[in-house]
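>>> Only the shape, not the letters, is given here:
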């Protein structure tokens, strides 16, 4: 099975090597296609990726002018090879847990009817660079929230959903996940952790005012779509009850 992992990167020289290495250690699970799309970084992000590419053929680098997260993710989708079987995402400052790919791909191989697997997210603050996981003693908490990297998606499902909405500066991940579930896929909810999400103060999600505005835009668009989807409701077991309640409150 061929697994493509799309990594959008912007000014990520400090963390992107760890993100890529956390995926490379899982090459026993599938043929990996790690697609890094640089969004016009001015630091050494591209140089770090090229250094890894010199010895790791699973990595591809696409260098674009700065265009924002949605355009960057779309560049990754457009670069998928024809023989890609499954797709996932990973932000350039997050980590993929050891064994995640092997575990989830085994589930997909055992049941051809499953379109996607959605797992938990572990938030953390400090990384152990040897284990590529949260450091012992670091602040860490698990949750079921909106996070593209928590999912492993069959290519056929991704093709049905299409591209990210490039008018969204943020909340493009929420918009995309809602569109995924609006396709009414067959899904498997995993109790395992699918991604280590690094909590920091420099990410785009820290820009609170803009984040709130974009969240409202994404939810408003979802409401308009659902008026045409007879009887559709978001699955109740994908996100935690608190997280789902927050989304539903914003949507009213």
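Noted; the coordinates are in hand. Remember, predicted model here, so these are calculated numbers, not experimental data.
>>> only C-alpha atoms for contact and neighbour calcs from this point on.
OK.
>>> ok, which stretches of the chain are helices?
Assigned helices in the chain, in chain order: 16-24, 45-53, 69-78, 100-110, 155-161, 172-182, 208-226, 241-251 (criterion: DSSP state H).
>>> With residue 143 as the reference, name the closest of those helices.
Go through the helices of the chain one by one with C-alpha to C-alpha and the one that ends up closest to residue 143 is helix 241-251, at 8.9 Å.
>>> ok, second structure coming up, stack it against the first:
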């Protein structure tokens, strides 16, 4: 009897991309003895995405569209999980392209590692010059802070992994995704697995390519949200963030306080020195990234790196403030779609 692998997909307002994405999933080469099921949770799209999904589902019995009234990723993943029949669950996102053997390699990694969640490295590539600059900064060690999930050749245990592939038993043991989190729900779920005695595993043979945001404004808003929701994950688990998660907030806070104290006698050299050291580091990081990806991107990279850092730093400070004041849930303004 054939075993089922269920692909779960949260989406909202993806009309320009959803048809190509569904075609690429349908063409995945599965190992013998496996069959495919695709469950797409649509978060109240108003651009025609839902109509396209219904048409595609009518043409391919392996595909289903369900509604996600909450409109956020964590809720969409949980609604898709509730409907999925597979012994193995694979998460896929619309703005990522996948190797033809992506699912097959996920299944292989799951079988050989014995882990509770497996996935591949988080690789970014862009189409436009701005997207390419954002992708170049994304892969930079200076920006990732040594995160193993950005190391394309790394195989082994990790604290979190891009997207994910789970045996159904993982969700029975550790539960689904936290619907109070608009962002970082995957990090929180992986943290729950690791703290509960499970394992998260990265395999470099699981290959995919993420398409980043296309403008500085969208990038800043995206990382504002990532930064904002991270403290809520830390509060839930009573565990401090890794150093790389704290650095942007500490820098933004130090720069802001030193500038605010200028009228009260703070030497002007203090914020100037902080800004100067940061500018030097950003230029060095930009040069290193451009040397690998193309010098034509160099002049865009400083602004891109600053958008990453300041977005995450300001968002983190807002999140820590709300956690400190005891907010039961995050602010709605940090839950809006950023694409």
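Received the coordinates, thanks. All values derive from a computational prediction rather than experimental measurement.
>>> Would you mind finding the match for residue 99 of structure 1 in structure 2?
With TM-score structural alignment as the criterion, the equivalent of residue 99 of structure 1 in structure 2 is residue 101.
>>> Identify the residue nearest its match in space, chain neighbours excluded?
Ranked by C-alpha to C-alpha, 6 or more residues apart in numbering and with sequence neighbours excluded, the top spatial neighbour of residue 101 of structure 2 is residue 29, at 5.6 Å.
>>> wait, that neighbour sits on residue 100?
Yes. Between residue 29 of structure 2 and residue 100 there is a contact at 6.1 Å, judged by C-alpha atoms under 8 Å.
>>> Spell out which residues are contacts of both of those two.
Here residue 29 of structure 2 and residue 100 share no contacting residue, scored by C-alpha atoms under 8 Å, 6 or more residues apart in numbering.
>>> Contact partners for the residue nearest to residue 101 of structure 2?
If you count contacts by C-alpha under 8 Å, 6+ apart, residue 29 of structure 2 has them with 100, 101, 103, 104.
>>> now it: how far from residue 252 of structure 2?
Using C-alpha to C-alpha, to the nearest Å, residue 29 of structure 2 is found at 47 Å from residue 252 of structure 2.
>>> contact partners of the biggest strand by length in structure 1?
Of all the segments assigned as strand in structure 1 under DSSP state E, the longest by residue count is strand 187-198. Contacts of strand 187-198 of structure 1 from elsewhere in the structure, counted by C-alpha under 8 Å, 6+ apart, are 93-97, 100, 114-126, 133-134, 142, 149-151, 237-238.
>>> Check stretch 34-54 of structure 2 too.
Outside of stretch 34-54 of structure 2, the residues within contact range by C-alpha under 8 Å, 6+ apart are 2-15, 18-19, 30, 62-72, 76-77, 79-80, 83-86.
>>> again, only this time at 7 Å
Outside of stretch 34-54 of structure 2, the residues within contact range by C-alpha atoms under 7 Å, 6 or more residues apart in numbering are 2-15, 62-72, 76, 79-80, 84.
>>> Matching residue 241 of structure 1 against structure 2, which residue comes up?
Matched to structure 2 by TM-score structural alignment, residue 241 of structure 1 sits unpaired.
>>> Can you report how many residues neighbour residue 241 of structure 1?
Residue 241 of structure 1 has 13 neighbours, counted by other C-alpha atoms under 10 Å.
>>> And it, how close does it get to residue 107 of structure 1?
Counting by C-alpha to C-alpha, the gap between residue 241 of structure 1 and residue 107 of structure 1 amounts to 25 Å.
>>> ditto for residue 52 of structure 1
As for residue 52 of structure 1, its distance to residue 107 of structure 1 is 30 Å (criterion: C-alpha to C-alpha).
>>> Equivalent analysis for residue 77 of structure 1, please.
With distances taken as C-alpha to C-alpha, residue 77 of structure 1 is found 23 Å from residue 107 of structure 1.
>>> and what of residue 242 of structure 1?
In this structure, residue 242 of structure 1 and residue 107 of structure 1 are separated by 28 Å, where distance is defined by C-alpha to C-alpha.
>>> what about residue 45 of structure 1, neighbour count?
Neighbours of residue 45 of structure 1 under the rule other C-alpha under 10 Å: 22.
>>> can you check the one 5 residues further on too?
Residue 50 of structure 1 is flanked by 15 other residues according to other C-alpha under 10 Å.
>>> And for the one 3 residues further on?
Burial of residue 53 of structure 1, expressed as a neighbour count using other C-alpha under 10 Å, amounts to 14.
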